[in-house]
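1. The sequence isn't on hand, but the structure is:
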């Protein structure tokens, strides 16, 4: 008898770091200061599909975009990615897929703007990393404003002891 299918749902969250520039005491400001920030956006949800016990499900998360509008002349930034366990039901041991079974690769940039070097954390599937600790997703060294986008891939291996259910977890991208 074939094993029941497992379906994974992935929940993305976004981390934003921001600051605002202000005028100097000698400069009259006629407009409110414009927000200047390091920001990162990612899809809020992604459905990776279904898989059976011991199988692997693979899917892209959708576009993640990191932006530097700080106005700092030279800025190096690094986007990192982490994950929670994927759980169903009450999250008992058979209802949990650990982060050691969750693999990530950023792939190449889908678009960039600005001057500098943009480097994917894992350019190919061969470079995929487990998300059992924070990992570099993308980085940039350059000058002035910049934006980089990529469409990362997640691969989850369903443990042989997993219970049937719809599993969800949180992948968090942050930028510093």
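-> Yep, it's here. Here the structure is a predicted model, which means the values were calculated and not measured.
2. Every contact and neighbour count from this point should use C-alpha atoms.
-> Noted.
3. which of the residues in the longest strand seen in the chain are buried?
-> If you go by DSSP state E, the chain has its longest strand at strand 135-150. Across strand 135-150, burial judged by 16 or more other CA atoms under 10 Å covers 135-140, 142-143, 145-150.
4. Can you tell me what sits against it?
-> Contact partners of strand 135-150, identified using CA atoms under 8 Å, 6 or more residues apart in numbering, comprise 63-82, 105-122, 129, 173.
5. Off-centre distance for the very next helix or strand once past it?
-> Next helix or strand after strand 135-150 toward the C-terminus (DSSP states H and E): strand 153-157. Taking CA atoms, centre = their mean, to the nearest Å, one finds the center of strand 153-157 at 13 Å from the center of the full chain.
6. helix or strand right after strand 153-157?
-> Next along from strand 153-157, by DSSP H and E: strand 166-175.
7. helices or strands up against that following strand?
-> Packing contacts for strand 166-175, counted by 3 or more CA pairs under 8 Å, 6 or more residues apart in numbering; DSSP states H and E, involve strand 6-14, strand 16-20, strand 35-41, strand 74-83, strand 86-87.
8. for these, which one ends up most surrounded?
-> strand 86-87 (a mean of 24; mean count of other CA atoms under 10 Å).
9. also this one, for the comparison:
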């Protein structure tokens, strides 16, 4: 009983009301749910693109002729954890007319230097095969043109190599044609 002589029942009723509210709030809340999500990252290919042709102009016997070939681009879309590639280059002899000895400039007289890349994308160490003219190499055997090591994911490199032809004193007048082949592995 309270001071006025009323039963304490009202106080108990309020306490019971609070307990009811708490119980209702506990029922309204739900446990969180987890959803496992999966997806795939697809890998592509390793490719090299080169100019279809290049004209180096003209030169006299006993002189050196040089010119850039145009952009060579390696594109690696394999999405590898450890990406690496090497671009190689080699040349045929250059011939005119019937291709006799006097009408042939051997591949050993053809030098190449890649220079530094004009653009690269992705992660890794991009390394020119021959960064400067002083490092030019003859193309009578396969040479490294450019390489990537320590790469991750997709990447690309573009460079504009220079070809240097040492025209022999015995070369005859004519338009000489040969093939410079870039490959990628």
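-> Good, I have the coordinates. The model shown is predicted, which means the values in this text are computed figures rather than measured ones.
10. on that earlier part again, the helices and strands packed on strand 166-175 of structure 1: which one's closest to residue 59 of structure 1?
-> strand 6-14 (9.9 Å; CA to CA).
11. Would you reformat the buried residues of strand 135-150 of structure 1 as JSON lines and include distance to residue 7 of structure 1?
-> Below are those laid out as JSON lines (distance: CA to CA, whole Å):
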{"residue": "135", "distance to residue 7 of structure 1": "25"}
{"residue": "136", "distance to residue 7 of structure 1": "27"}
{"residue": "137", "distance to residue 7 of structure 1": "25"}
{"residue": "138", "distance to residue 7 of structure 1": "28"}
{"residue": "139", "distance to residue 7 of structure 1": "32"}
{"residue": "140", "distance to residue 7 of structure 1": "35"}
{"residue": "142", "distance to residue 7 of structure 1": "41"}
{"residue": "143", "distance to residue 7 of structure 1": "44"}
{"residue": "145", "distance to residue 7 of structure 1": "40"}
{"residue": "146", "distance to residue 7 of structure 1": "37"}
{"residue": "147", "distance to residue 7 of structure 1": "34"}
{"residue": "148", "distance to residue 7 of structure 1": "31"}
{"residue": "149", "distance to residue 7 of structure 1": "28"}
{"residue": "150", "distance to residue 7 of structure 1": "25"}
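12. Can you tell me which of those residues comes closest to residue 93 of structure 1?
-> Of these, the one sitting nearest to residue 93 of structure 1 (CA to CA) turns out to be residue 135, at 25.0 Å.
13. What distance do you get for the counterpart of that closest one in structure 2 to residue 128 of structure 2?
-> Here residue 135 of structure 1 is matched to residue 143 in structure 2, going by TM-score structural alignment. Using CA to CA, to the nearest Å, we find residue 143 of structure 2 at a distance of 11 Å from residue 128 of structure 2.
14. hey, what's in contact with both of the two?
-> Joint contacts of residue 143 of structure 2 and residue 128 (CA under 8 Å, 6+ apart) do not exist.
15. and residue 15 of structure 2, that's in a strand?
-> No - under DSSP: H, G, I helix; E, B strand; the rest coil, residue 15 of structure 2 sits outside any strand and is assigned helix.
16. could you list every residue that touches it?
-> Residue 15 of structure 2 makes contact with no residue, according to CA under 8 Å, 6+ apart.
17. which one in structure 1 is aligned with it?
-> Checking with TM-score structural alignment, residue 15 of structure 2 has no match.
18. how close does residue 15 of structure 2 sit to residue 28 of structure 2?
-> 21 Å.
19. again, but for residue 124 of structure 2
-> 54 Å.
20. So those two - more neighbours on which side?
-> residue 124 (19 against 7; other CA atoms under 10 Å).
21. ok, the more buried one touching residue 150?
-> Yes - Residue 124 of structure 2 is within contact range of residue 150, at 4.8 Å (criterion: CA atoms under 8 Å).
22. got any residues that touch both of those two?
-> residue 83.
23. Stretch 95-102 of structure 1: end-to-end distance?
-> Span of stretch 95-102 of structure 1 from end to end, CA to CA: 15 Å.
24. who touches stretch 50-62 of structure 1?
-> 3-8, 42-43, 45-49, 151-162.
25. buried set for it?
-> 50-53, 57-58, 60-62.
26. so stretch 164-181 of structure 2 corresponds to what in structure 1?
-> Residue span in structure 1 matched to stretch 164-181 of structure 2, by TM-score structural alignment: 155-172.
27. Filter the contacts of stretch 50-62 of structure 1 down to just the buried residues.
-> 6-8, 42, 45-46, 48, 151-159, 162.
28. and the gap between the spatially closest residue to residue 178 of structure 2 that is not a sequence neighbour and residue 51 of structure 2?
-> The shortest distance from residue 178 of structure 2 to any residue other than its chain neighbours is 4.3 Å, reached at residue 94 (CA to CA, 6 or more residues apart in numbering). For residue 94 of structure 2, the distance to residue 51 of structure 2 equals 18 Å [CA to CA].
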